[in-house]
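Asker: structure for the following, please:
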Amino acid sequence: MSEPVDRARAALVAAPVDLLVGRVATLLEREYGSTDIELFQVDYRLAALIPLGGGEEVRAPGHPAWRCFDHQSPVYADGTGYLPVSMRGERRGVLRVARVADEGQLAGLSEIATALAHELAAVDPGTDVYRVARRSRRLTLAAEVQWELLPGRSRSRPSFSLAGQLEPAYAVRGDSFDWSDDGDRVWAATINGMGEGVTASMLTTLATCALRNARRAGISLADQAALADQAIYDLHGGEQYVATLLLELNLRSGLLTAVDAGSPRLVLLRRGEVSVQRLEEQFPLGMFEGTHYREQHIRLEPHDRLFMISDGVLEATGQNVRYGETALDRMLRRTTPMSPLDAVRSILGDLRAFVAGDLTDDAVVVCLDWFGPQADQKLRPA
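Answerer: Sure thing, here's the model as predicted:
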């Protein structure tokens, strides 16, 4: 690692939470002679790159900043460098650095942009500076609750890649997702609390926290569902409930365990072919007291792709026509060469185009790729 990168890391660690980009700019001007440093954060909808310092949003797909964000690689254009601000698969945005002497400087600048991404993730829970700046409009209160609850929007390591997205991004109500991994397994869930507005978001919050609490106790997927079911029933007595799809993937073997508690659709994309996985439909969480949940198992092959898709996708309506299975299957096939984040972004972008605006119902799409046992498993003890 070069000395400028080391100094940038030290400057970022020492910087006040609101001055991360300013301290990077000072160092880049001193070390590289670069000027006009700006952080463009991707907005909640994945549709705009918004400058932290204010100014015009970048929306044109062919812009160098978007090419950098989409391909996750540095772009050099007209003496300006665009560097991905990403960490562990979570794409936060793009760092623009003007007056870059040549493309040979991009490698060191990329390391600094990655260090910035790590520091942004570290300070984000304690400041509103970066959250506020990445909004192209105000979030509803229900949406604020939902976004605060998410584990992130994308995640990757050698054995898997994972991404999810909510719509309508600035007004989502009850649909959400959750995930976690420990190097041997990855868990994923889609969670849809019934109702509207804050009522739905609070129900989803209870379900998410109950599922996390059960998962962290180290119990089986079926028992996780049962404990969350009981927590919701104890509070609401069956009057409110949550449709949930729970998955647990063994990253060594590819064995997928699933519990379908009222969630509509799990789709497998294998070698370009789409197949809906028929799961046993069980009661939503909290509908009845003492529900017993059963697990199902599916054997994945390396490079399989899974989609978890809420009913708001299929039931979206434009000009009195439902989006439906045909349009969804077509879009799923088109995502084959895309990363999971680009896949969910494309599906929901197509959905917005279909309805010609914001969705009237919530929609959530989660995409999970399993690449097979990789280095991160081989280095762990059996």
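Asker: CA atoms for contacts and neighbours, from now on please.
Answerer: Will do.
Asker: neighbours of L247, how many?
Answerer: Using other C-alpha atoms under 10 Å, L247 has 22 other residues around it.
Asker: typo on my end, it should be A122
Answerer: Neighbour count for A122, taken as other C-alpha under 10 Å: 12.
Asker: name the SS class of it, please.
Answerer: Under DSSP: H, G, I helix; E, B strand; the rest coil, the three-state class of A122 is helix.
Asker: centroid residue for the protein?
Answerer: Nearest to the geometric centre of the chain sits R153, at 1.7 Å (C-alpha atoms, centre = their mean).
Asker: how near is the closest residue to V129 other than its chain neighbours to L52?
Answerer: What sits nearest to V129 in space, not counting adjacent residues and going by C-alpha to C-alpha, 6 or more residues apart in numbering, is D18, at 6.5 Å. According to C-alpha to C-alpha, to the nearest Å, D18 and L52 sit 11 Å apart.
Asker: second chain to compare with the first, below:
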Amino acid sequence: MSTPDASWPWRAAIADLLARTRLAQPDELAAEVAAAVRPLGLTATIYLVDQEQRTLRPVPGPDTGDAEPIPVDETVAGRVFRTVSWEPVPAGDGHPARLWMPLLDGTERLGVLELAVRGGTGHADIDLGDEAFLAGCDLFGQLVGHLIATKIPYGDALLKVRRVRRMSEASELLWRLLPPMTFVCHRAVVSAILEPCYEVGGDGFDYAADGPSLFFAIFDTAGHEMRAGLGTAVVMSAIRAARRAGDDLDGLARAADRALEAYLPELRFTTAVLAHLDLDSGRMRYVNAGHPPPLLVRDGRLVHELTGGRRLPLGLDDSGREVGEETLRRGDRVLLYTDGITEARDRDGAAFGVDRLAGLVRRDAGRLPAPETLRRLCHAALSHYAGPPADDATLMLVEWSYDAVRAMLPLA
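Answerer: Predicted coordinates for the structure are as follows:
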């Protein structure tokens, strides 16, 4: 393995980690990360956020010790995760000085990384606020995040850390089909959240960015459990195949109609919103297949619902070819949701409703990164239920903004 470089020891640590992880299994990743920072006089503990985004759970490794899950709310580590920021903590109460930093795959929030100064190593003079030290931490943390995302598909260990209970068969199917929960490019942010994550029925979402075109969609197949999950899987696959063949929005909807009729004729239907956003001009075109209308939020207030582009739900062949259109302004947010959000009912039978949803969006607009806005919105809706959720609850937020992009980058 490499030896530390006296001029900038992080270079050696990064090279060392790359060499160590080329053949590493997912369950070996935490140990290799810890070994790579040991020559710098540091320990490393990886915490991954659970599927519900309520706790940060330690990945077993040599530096994990007796580490316990950490709540996302009202803790230092949780604040680092929520705000995508860094926080140094001075030594005290028997604990060494340490740095909490967000763990990201690009901009997808995976959890947090704790780097602590090892006692008795001759590195007690490490300055957690030093710019060169933080620059090294940043590059090292980016690499760890990418490695986690790369290693997850090759085993179960990292997935199991993120789960607190058994996942249903339908959820297992859909989670493997969904894209990452957050995507950020230079001109836009896309973020989504799906609950209850262990028992997903027919909800889903998708997006794809190529050149100036951003496609995004949300789905809700009628029914529950595996039948609904299969319907959403068929719809997503048909739309992806048609999109990659160059079909327009109407063509995507008709491809889904044909696929449901061919493979699941007994299934009733899938509601959906399919949209294209031109990242150069802000022109948004969309088709609404029987789904709740998206909300347009501008300058922290609800402008209106996007009520155009109506057609019958997917699977119910519709001769209409209406396509809705809206021109966004820089900073506009488009919120898509399934009815599991707005139809959540409390003990008195009162629905969560669109007005409450819009009010929470207004409250958090511009104050929080898009993924954190959705996390809070979804948890607020779920807490409104009197008992277990009766339906899937999915939210998707698309923001056309340079400022939103900057808010997604780590803050030292």
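Asker: list the TM-score for the superposed pair.
Answerer: After superposition, the two chains reach a TM-score (TM-score structural alignment, normalised by the length of the first structure) of 0.92; 372 aligned residues with a C-alpha RMSD of 2.1 Å.
Asker: helix/strand/coil for the counterpart of the residue nearest to V129 of the first structure in the second structure?
Answerer: For D18 of the first structure, the aligned position in the second structure is D27, judged by TM-score structural alignment. Counting by three-state DSSP, the backbone at D27 of the second structure sits in helix.
Asker: I'd guessed D27 of the second structure sits against K160; true?
Answerer: No - D27 of the second structure is beyond contact range of K160, at 10.3 Å (criterion: C-alpha atoms under 8 Å).
Asker: more neighbours: which of those two?
Answerer: For D27 of the second structure and K160, the more surrounded residue by other C-alpha under 10 Å is D27, and the numbers stand at 18 against 14.
Asker: so who does that one touch?
Answerer: Applying C-alpha atoms under 8 Å, 6 or more residues apart in numbering to D27 of the second structure gives the contacts G155, A157, L158.
Asker: now, those that are in strands?
Answerer: In strands, defined here by DSSP state E, there are no members of those.
Asker: and those, which are buried?
Answerer: Using 16 or more other C-alpha atoms under 10 Å as the burial test, those include A157, L158 as buried.
Asker: export the contacts of D27 of the second structure to CSV and tack on distance to E74 of the second structure?
Answerer: Listed next are those as CSV, based on distance: C-alpha to C-alpha, whole Å:
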residue, distance to E74 of the second structure
G155, 32
A157, 28
L158, 25
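Asker: now, among the contacts of D27 of the second structure, which is nearest to A135 of the second structure?
Answerer: L158 (26.7 Å; C-alpha to C-alpha).
Asker: so the closest one touches R57, yeah?
Answerer: No - L158 of the second structure lies out of contact with R57 (C-alpha under 8 Å); the separation is 10.4 Å.
Asker: before we move on, back to that, OK, contacts around the residue nearest to the centre of the first structure?
Answerer: E90, R91, A163, G164, Q165, L341.
Asker: what's the top helix by length along the first structure packed up against?
Answerer: Counting residues, the longest helix in the first structure under DSSP state H turns out to be helix 197-216. Helix 197-216 of the first structure makes packing contacts with helix 141-149, strand 175-181, strand 185-193, helix 221-236, strand 242-250 when contacts are defined by 3 or more C-alpha pairs under 8 Å, 6 or more residues apart in numbering; DSSP states H and E.
Asker: need the contact partners of that helix.
Answerer: So helix 197-216 of the first structure is contacted by 141-143, 145-146, 149, 172-176, 178, 191-194, 221, 223-225, 227-228, 231-232, 240-242 (C-alpha under 8 Å, 6+ apart).
Asker: so which of the contacts of R153 of the first structure is the most crowded?
Answerer: Counting neighbours by other C-alpha under 10 Å, G164 leads the contacts of R153 of the first structure with 29 neighbours.
Asker: which residue ranges of the stretch 1-150 of the first structure form strands?
Answerer: Assigned by DSSP state E, counting those that start in this stretch, the strands in the stretch 1-150 of the first structure fall at 35-42, 49-51, 75-77, 80-87, 90-98.
Asker: which of those is buried the deepest?
Answerer: Neighbour counts (mean count of other C-alpha atoms under 10 Å) averaged over each of the strands of the stretch 1-150 of the first structure peak at strand 80-87, with a mean of 26.
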